[in-house]
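Participant: I would like to see how this sequence folds:
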Amino acid sequence: MKKIVCKRTAFVMAFLVSVVLIASCSQGREAGEAASLGNPNITADVVVVGAGGAGLTAAIQASQLGLDVILLEKNSYPGGTTIMTEGMFAVGSHYQKEAGVDIDQVDLLRRVQEYNHWLSNSIILQKFFKASAGTIDWLEDLGVEFTEVSFMGDSVQTWHLFEGMGEGYINSMHKAALAAGVNLMLETPGKELVMEDGRVKGLIAENKDGENISIEAPVVILATGGYSDNPEMMEEHVGVTPENSIQIGMPGRTGDGIKMGLSAGADTFYLGTAVFYGGNLKGIPYGNHLYTASAFQPTMVWVNQDGKRFADESIAGLNFSFSGNAIKNQRRVFSILNKASLDYFVEEGCILGTGGYTLTGTRLTELYDQIDEQLAKGNEGIQIADTLDELSSRIDVDAETLKATMAAYNTYCEKGADEGFGKKAEYLQGMTSGPWYSFELAVGYFTTVGGLKVNEHAQVLTEEDTAIPGLYATGTDAGGLYGDSYDVVICAGSCQGWAVNSGRFAAQDAVKYLGK
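Facilitator: The predicted model follows:
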């Protein structure tokens, strides 16, 4: 089975606003508006805040277990950033068994924890792994279809790809939620927890007309998707700003759930962890020919604001999480290539592809047209010069340092051994003459993954590690699965898999908590 590099599906956003998903949402919107306008004070067993991958799962599971469920969503459609995913993690599934894939869960746990330096919660990981295969079966019973179990880069074969990708998955889950009797209220964000004697009593929401809705419920499940769209929180906790980063994902992830949890006395777990990827030239779409050439090829040379190399550049296409970390730690980053390198990509093909956008070996025939288009728009992230002295002046990098960096790199290429950072010899291609091209890269990120501290039941915990009665956090509102980096090279699809499984954990525990 072939290995697949992650193929982030930005085209889903265009699809979303035009066809199947928005059309299918109309039924939920009408029901939600009727509930919010006609019943300003509502009661339920459970309120789920956020109708993405985690929230839809929690709501369906809770309804299946006999609970009266209200599912709130601030956008006019369900799905969250799950719409942009391709698949999810599971271990021990029937797909893996049928493919002859035998993964030792204990060994996998150890590998993940060594990757995380034992910073993540092993008890959560154990439960997640053990439940994941059964969750695949549960999803199939709901109508979700999978195409295969595959890889992401060099990961273990755990990535269960959705039929129709993210929007196909959300379509099935949306229909399943309505069929299960979930009261889906769109354009109705959760605003404030209502607590009484330290226990959840309900929640205040707001309809699209700005009117408050009081919902009385003893259980609230937070599933609002983290805080990727909140610049203040991103700067405070992650250390990035809109000026030095590029965010990919659906709108609305402004930390609502995390802030509600904190207001109730919750603790956090590695709140500043995010899923970074190896950089992007601002103003261009992820995965087009210009992106593929400027930010993804292992033969490029990365230099920072001082004109110095700082990493093995091939990690951009082999471990996007690590390459993102490396770029984030610099003040400025430039991808340096010469025209001969770019001509090779056009005439012979790219060395590493970007999955569903540009396959490995694709001739980047649109590259120069896309460069010209960006230059015509005034994109100062692209600079072209005949000499390194001229290029260094254009990007405000010390000329002597840049020339020394390139000279050393060319020496490594001649020797066939990168004595700086150990790049594989097959990726060492010397660049000795211009014209020179510089592409300034900002760090990219898909989502935050640090959040409220939870236990294996998705119960939100205080600093004393006691559960806040009736409060649960799921998906990227919950911390515990990761340390400081996303484990993309081991457990492909783990973020989406955690969203689904944690949603089930919360619903299953809520039934016990309510004694039903």
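Participant: make it CA atoms for all contacts and neighbour counts henceforth
Facilitator: Noted.
Participant: what about the residue nearest to L281 when sequence neighbours are not counted, how many neighbours?
Facilitator: Spatial nearest neighbour of L281, excluding adjacent residues (CA to CA, 6 or more residues apart in numbering): L441 at 4.8 Å. Counted with other CA atoms under 10 Å, the neighbours of L441 add up to 26.
Participant: to compare against the first, here's the next sequence to fold:
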Amino acid sequence: MLAKDKKYDLVIVGSGLSGSAAAAQAGLNGIKTLVLEKGHTTGGTGNYVEGVFAVGSKLQKKRGVKLTQKYILDEERNWTHALANMAVWRNYVAQAADNIDWLEENGVKITQMRTLGTGDDTWHLFDGHGKTAINEGLLPTAKKNGVEVITSAQAIRLTVDNSGKIQGLIIKDLDTDKEQFIEAKNIIIATGGYLNNEKMLNSNSNHNGNRIIPVNSGKNNGDGLKLAWSIGAKHFGMGTVMMFGGQVYDPTVPGYKNWMRQSNRAATYEAELWVNEKGDRFANEDCTDIWAIAGNTLIRQEKVYAILDQKQIDELSEHSFKGNYNYDHLKQDIEDDLNDQKPYLTEADSIEALAKKLNLVNLPENIKRYNHLVAEKEDTDFNKEAKYLHAIEKDPFYAFELGIGAFCTMGGLRTDVKNRVLDNNGDAIPGLYAVGTDGSACLVGDTYGVNVPGSEAGYCIYSGRNAVENLIK
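Facilitator: Predicted coordinates for the structure are as follows:
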């Protein structure tokens, strides 16, 4: 679809959570705005967001949660090893409670608040996830106030004048391949990062990009970053991925299809034995409550397998080892996986046969060692709690190959406290802003931590609003 007009005050590239927040704020401020969405529907990966961070909100106060802004800032400075831009964090945290009120004023329902794993009580959950927040709250607010939203429209080139100021951009109607030049003095990049671009994942980090399993819209291929880089934006903060730990490795289907299956949770969450491509154990497997730690633990191996025996499957079917999770369909999931010849699941009647099938040359020796630790009720190798030590001795034996699940990347562009995009000299490119995932390098070091749950999604709201308010000034 092409735009109705040829000139706008602002063009927002992307209609995910950050782009929709920017669109709503722009509409409320009476800015003539165009939102471009390359997909056929709006929302992108933002549709899957569960909730956003806040501290000092009315809901927190009602619940008696006594977190302070100083505590959050100290937590993030320490977690990021001071690599984050704490000036951005300071402003973001100070506005977080007001952003919850703003969301509710603009049609977004916040239903409850909770933590995630071992994190703090900061996660404010949407009614209906981000899909409802975006498509029944933020974008209707934007459209009601004159913002134009078009789909199947991709930005393919930014244009600048001789002084480097934004002039506009060229867009393409993906249904007809027709192009159109749009004049605009301000452009906000909100395209959601590069999680679906394996080449960029591999070239910008030590991650094994082929083992990262995106659980997202499938459209985040780095095109917004490339637009900004093409006019001189600094390559900055690449390589940080919001990893949520193990995910059964099945490159034949989208990641979300396996995410909620009981066989996936059993293989990735319950602190079973993990071995690498040689069949060697390499970590304390009880790290899954902190997603980022689990992800970092898994990504450094070339391959990872979770090894379970039939006794563990039987016991999990009766009760979870680590929480109140229901595994009443676990045996059926495994039977279905075997019948469907799922690439991540291998079964054998002996450990030796399992090792031979997967070329895990050290597996028999490591199983023997692990069973000895179980018998001694003390993991002197990696210090896993004794209650999570389960012998592997009853056939059949199962090996689940694990990839690393991920929701988004973080980084690509350097931005300042106004969400302006900076060049290699640290100067702002006049008229160019980046928000949400594209502009989130300022939040992290090498790891996104779920110690403060919802902080990336909350930043989508904050940065979208912040960019618009600053471009007005």
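Participant: ok, back up a step: surely the residue nearest to L281 of the first structure and Y277 touch.
Facilitator: No: checked against CA atoms under 8 Å, the pair L441 of the first structure and Y277 is beyond contact range at 11.1 Å.
Participant: surely A399 of the second structure is in a helix?
Facilitator: No: according to DSSP: H, G, I helix; E, B strand; the rest coil, A399 of the second structure belongs to no helix; its state is strand.
Participant: for it, give its distance to A428 of the second structure.
Facilitator: Separation of A399 of the second structure from A428 of the second structure (CA to CA, to the nearest Å): 51 Å.
Participant: ok, those two, which is more surrounded?
Facilitator: The neighbour comparison of A399 of the second structure against A428 (other CA under 10 Å) goes to A399, with 24 against 21.
Participant: quick one: contacts for that one?
Facilitator: When contacts are counted by CA atoms under 8 Å, 6 or more residues apart in numbering, A399 of the second structure touches Y305, A306, I307, L308, Y344, L345, T346, E347, L354.
Participant: can you put those in a markdown table and add secondary structure?
Facilitator: Formatted as a markdown table, the contacts of A399 of the second structure follow (three-state DSSP):
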| residue | secondary structure |
| --- | --- |
| Y305 | strand |
| A306 | strand |
| I307 | strand |
| L308 | strand |
| Y344 | coil |
| L345 | strand |
| T346 | strand |
| E347 | strand |
| L354 | helix |
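Participant: neighbour-wise, give me the winner out of these.
Facilitator: For those, the largest number of neighbours (other CA under 10 Å) sits with Y305, at 31 neighbours.
Participant: aligned partner of it in the first structure?
Facilitator: Under the alignment by TM-score structural alignment, Y305 of the second structure pairs with F334 in the first structure.
Participant: run a quick neighbour tally on the nearest residue to that match once chain neighbours are set aside.
Facilitator: Distance criterion CA to CA, 6+ apart; nearest residue to F334 of the first structure, sequence neighbours excluded, is E440 at 4.4 Å. Residues near E440 of the first structure, counting by other CA under 10 Å, number 23.
Participant: wait, doesn't E440 of the first structure sit right on I382?
Facilitator: Yes: in terms of CA under 8 Å, E440 of the first structure counts as a neighbour of I382; the distance is 6.6 Å.
Participant: hmm, back to that, against V275 of the first structure, how distant is the match of Y305 of the second structure?
Facilitator: Relative to V275 of the first structure, F334 of the first structure is positioned 21 Å away (CA to CA).
Participant: the spatially most central residue of the second structure is in what secondary structure piece?
Facilitator: Nearest to the geometric centre of the second structure sits F407, at 2.6 Å (CA atoms, centre = their mean). Using DSSP states H and E, F407 of the second structure maps to strand 397-413.
Participant: so what does T43 of the first structure match up with in the second structure?
Facilitator: Checking TM-score structural alignment: T43 of the first structure goes with K7.
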